[in-house]
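A.B. asks: Sequence isn't available, so here's the structure alone:
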């Protein structure tokens, strides 16, 4: 996925709440939008270099979205809108081997009372429901989700089990928004109920995928499958 808007690299100052951050632009402090409800504490550190995407929308309170940050020399994308776009691009290009046969791709579709990120189907109209979770937390090659408790995420996993019980197929894909990940694992210490739900879903037929990405200041694209340790 290419980012075709103006990009700016600036120093990060602080994040007073989930959706607001402050950066230094040409020596002046300016508020920007942070499109991620996670904590991102290991990324959004005062003084670190972050990536801004300009949004030319006169109705906005901020000129820029803060979409990525450097952790040492590693660039981590934190835009919560990016994972679904990246996965859709990969699905349409046949880059996810296990799902290549599902050539009909639909976004934001419901099953029962649940809404999932993707509804896929093959030539014989066999259905597959896919939920995508963006991963930004990394420690020496170990990547984890979530970085903040998520009851909504746990609910999604239990709903995927219901899909499988109906005779359809389902999966969850953890998109690691950085490159060089060694493996992925649920973040037990942060959210044990979610971690238990991942294992429960896997044991009941839900596919659990993890992929890392190639990330640059103006692009992010799905790269390679990463080992999942449950």
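C.D. replies: Yep, that arrived. Since the structure is predicted, the reported quantities are computational estimates derived from the model, not experimental observations.
A.B. asks: only C-alpha atoms for contact and neighbour calcs from this point on.
C.D. replies: Noted.
A.B. asks: Now do the contacts for residue 35.
C.D. replies: If you count contacts by C-alpha atoms under 8 Å, 6 or more residues apart in numbering, residue 35 has them with 19, 65-67, 78-81.
A.B. asks: Which of the three states applies to it?
C.D. replies: coil (DSSP: H, G, I helix; E, B strand; the rest coil).
A.B. asks: I'd like the distance between the residue nearest the centre of the chain and residue 215.
C.D. replies: The centroid of the chain falls nearest to residue 134 when counting by C-alpha atoms, centre = their mean (1.5 Å). According to C-alpha to C-alpha, to the nearest Å, residue 134 and residue 215 sit 14 Å apart.
A.B. asks: what touches both of those two?
C.D. replies: Common neighbours of residue 134 and residue 215 (criterion: C-alpha under 8 Å, 6+ apart): residue 177.
A.B. asks: thinking again about what came up before, so among the contacts of residue 35, which ones count as buried?
C.D. replies: Buried subset of these (neighbour count, 16 or more other C-alpha atoms under 10 Å): 65-67, 78-80.
A.B. asks: Inside strands: which ones of those?
C.D. replies: 65-67 (DSSP state E).
A.B. asks: In CSV: those residues, plus distance to residue 11.
C.D. replies: Compiled in CSV, those are given as follows (distance: C-alpha to C-alpha, whole Å):
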residue, distance to residue 11
65, 14
66, 11
67, 13
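A.B. asks: Would you map the helices across this structure?
C.D. replies: 82-92, 151-165, 192-203 (DSSP state H).
A.B. asks: and residue 37, which of those is closest to it?
C.D. replies: Nearest of the helices of the chain to residue 37, taken as C-alpha to C-alpha: helix 151-165 at 12.6 Å.
A.B. asks: next one: the closest one to chain centre, how far?
C.D. replies: The chain centre lies 17 Å from the centre of helix 151-165; the measure is C-alpha atoms, centre = their mean, to the nearest Å.
A.B. asks: So which elements touch it?
C.D. replies: strand 114-121, strand 127-135, strand 169-176, helix 192-203 (3 or more C-alpha pairs under 8 Å, 6 or more residues apart in numbering; DSSP states H and E).
A.B. asks: Alongside the first one, take a look at this:
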């Protein structure tokens, strides 16, 4: 997916709260918005190379969003607003093999009391509910989710099981917003209940997949499937 707004490489300075950061832009200290409420501590290190996107809109308090940074030589995109758009593009282009037969893709559809990112439809099979989680936490080639406790994330997994038990298809895609990763595993040390819920979902035939992305300063595109591993398996 090619970004629809221009970007620029800058220097990250500090992050006083979840939603704001300061960067150095053309020799000046500038306040920017951070479109990710995760900790990002292993990525946003003062002095690191970072990527901003120019924004527009009368109601905005800042003219830029901080959407990525380099960890060593690897660019990690951490814009939490983009994973659904990347997956939607891949679904429409039939680039996710186990979902390629679905002919209709609808955003944010409700099942019972639950709202999932996508509902997929085809004439010859039940509807399929799909949730997407963006992944930015990486260490030694292993990627994990979440980087902070997420009750909502665990609830989504349990609700996907409910959809599966009701006769619908159900799945979760972990979209890894970087290029080089060997496998995905839940971050049980940070959120044991999420890890337990992921295991529970997989045991109840919720399809769980993880994909890396091709990352550039101007695009983010779904790339390679990587294994999903649960500790102890």
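C.D. replies: That came through, no problem. Predicted model, so just to flag it, every value in this text is computed and none were measured.
A.B. asks: if we can go back for a sec, now the helices of the first structure as a markdown table including mean neighbour count and distance to residue 41 of the first structure?
C.D. replies: Rendered in a markdown table, the data for the helices of the first structure read as follows (neighbours: other C-alpha atoms under 10 Å; distance: least, C-alpha to C-alpha, whole Å):
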| stretch | mean neighbour count | distance to residue 41 of the first structure |
| --- | --- | --- |
| helix 82-92 | 19 | 19 |
| helix 151-165 | 19 | 20 |
| helix 192-203 | 18 | 20 |
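A.B. asks: circling back to that earlier point, wait, which of the helices and strands packed on helix 151-165 of the first structure is closest to residue 28 of the first structure?
C.D. replies: With C-alpha to C-alpha, the closest approach to residue 28 of the first structure among those belongs to strand 127-135: 31.2 Å.
A.B. asks: Run the angle between the closest one and helix 82-92 for me.
C.D. replies: When axes from the mean of the first three to the mean of the last three C-alpha atoms, to 10 degrees is applied, the directions of strand 127-135 of the first structure and helix 82-92 differ by 140 degrees.
A.B. asks: so how much does strand 127-135 of the first structure differ from the second structure once superposed?
C.D. replies: By mean C-alpha distance after the TM-score superposition for the first structure, the fitted strand 127-135 of the first structure averages 0.3 Å away from its aligned residues in the second structure.
A.B. asks: follow-up on the earlier one: could you redo the buried ones among the contacts of residue 35 of the first structure as CSV and give each row distance to residue 173 of the first structure?
C.D. replies: Below are these laid out as CSV (distance: C-alpha to C-alpha, whole Å):
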residue, distance to residue 173 of the first structure
65, 25
66, 24
67, 21
78, 16
79, 16
80, 14
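A.B. asks: thinking again about what came up before, export the helices and strands packed on helix 151-165 of the first structure to JSON lines and tack on distance to residue 100 of the first structure?
C.D. replies: Converted to JSON lines, these look like this (distance: least, C-alpha to C-alpha, whole Å):
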{"stretch": "strand 114-121", "distance to residue 100 of the first structure": "10"}
{"stretch": "strand 127-135", "distance to residue 100 of the first structure": "12"}
{"stretch": "strand 169-176", "distance to residue 100 of the first structure": "14"}
{"stretch": "helix 192-203", "distance to residue 100 of the first structure": "20"}
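A.B. asks: Select, out of these, the one closest to residue 42 of the first structure.
C.D. replies: strand 127-135 (12.9 Å).
A.B. asks: And the contacts of the closest one?
C.D. replies: 80, 83-84, 87, 102, 116-121, 143-146, 156, 160, 163, 168-177.
A.B. asks: Give me the distance between the nearest residue to residue 85 of the second structure once chain neighbours are set aside and residue 70 of the second structure.
C.D. replies: Excluding the flanking residues, the one nearest residue 85 of the second structure by C-alpha to C-alpha, 6 or more residues apart in numbering is residue 1, at 7.8 Å. Using C-alpha to C-alpha, residue 1 of the second structure is found at 19 Å from residue 70 of the second structure.
A.B. asks: swap in residue 175 of the second structure?
C.D. replies: Counting by C-alpha to C-alpha, the gap from residue 175 of the second structure to residue 70 of the second structure is 18 Å.
A.B. asks: And residue 154 of the first structure, how close does it get to residue 225 of the first structure?
C.D. replies: Taking C-alpha to C-alpha, one finds residue 154 of the first structure at 23 Å from residue 225 of the first structure.
A.B. asks: That should have said residue 180 of the first structure, apologies.
C.D. replies: Counting by C-alpha to C-alpha, the gap from residue 180 of the first structure to residue 225 of the first structure is 11 Å.
A.B. asks: what do you get for residue 157 of the first structure?
C.D. replies: For residue 157 of the first structure, the distance to residue 225 of the first structure - C-alpha to C-alpha - is 20 Å.
A.B. asks: Residue 138 of the first structure now?
C.D. replies: 16 Å.
A.B. asks: And these two? Which one has more around it.
C.D. replies: Each of residue 138 of the first structure and residue 225 has its neighbours counted (other C-alpha atoms under 10 Å); residue 138 has more, 23 against 19.
A.B. asks: Let me know whether the more buried one touches residue 144 as I believe.
C.D. replies: Yes. Using C-alpha atoms under 8 Å, residue 138 of the first structure is in contact with residue 144, at 6.5 Å.
A.B. asks: list residues touching both of these two?
C.D. replies: By C-alpha under 8 Å, 6+ apart, no residue touches both residue 138 of the first structure and residue 144.
A.B. asks: which residues sit in contact with residue 224 of the first structure?
C.D. replies: When the contact criterion is C-alpha under 8 Å, 6+ apart, the partners of residue 224 of the first structure are 211-213.
A.B. asks: Just to be sure, which of the residues you listed are found in strands?
C.D. replies: Using DSSP E, the subset of the contacts of residue 224 of the first structure located in strands is 211-213.
A.B. asks: Make CSV out of those residues and add distance to residue 191 of the first structure.
C.D. replies: Listed next are those as CSV, based on distance: C-alpha to C-alpha, whole Å:
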residue, distance to residue 191 of the first structure
211, 21
212, 22
213, 24
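A.B. asks: Just the buried subset of those, please.
C.D. replies: 211-213.
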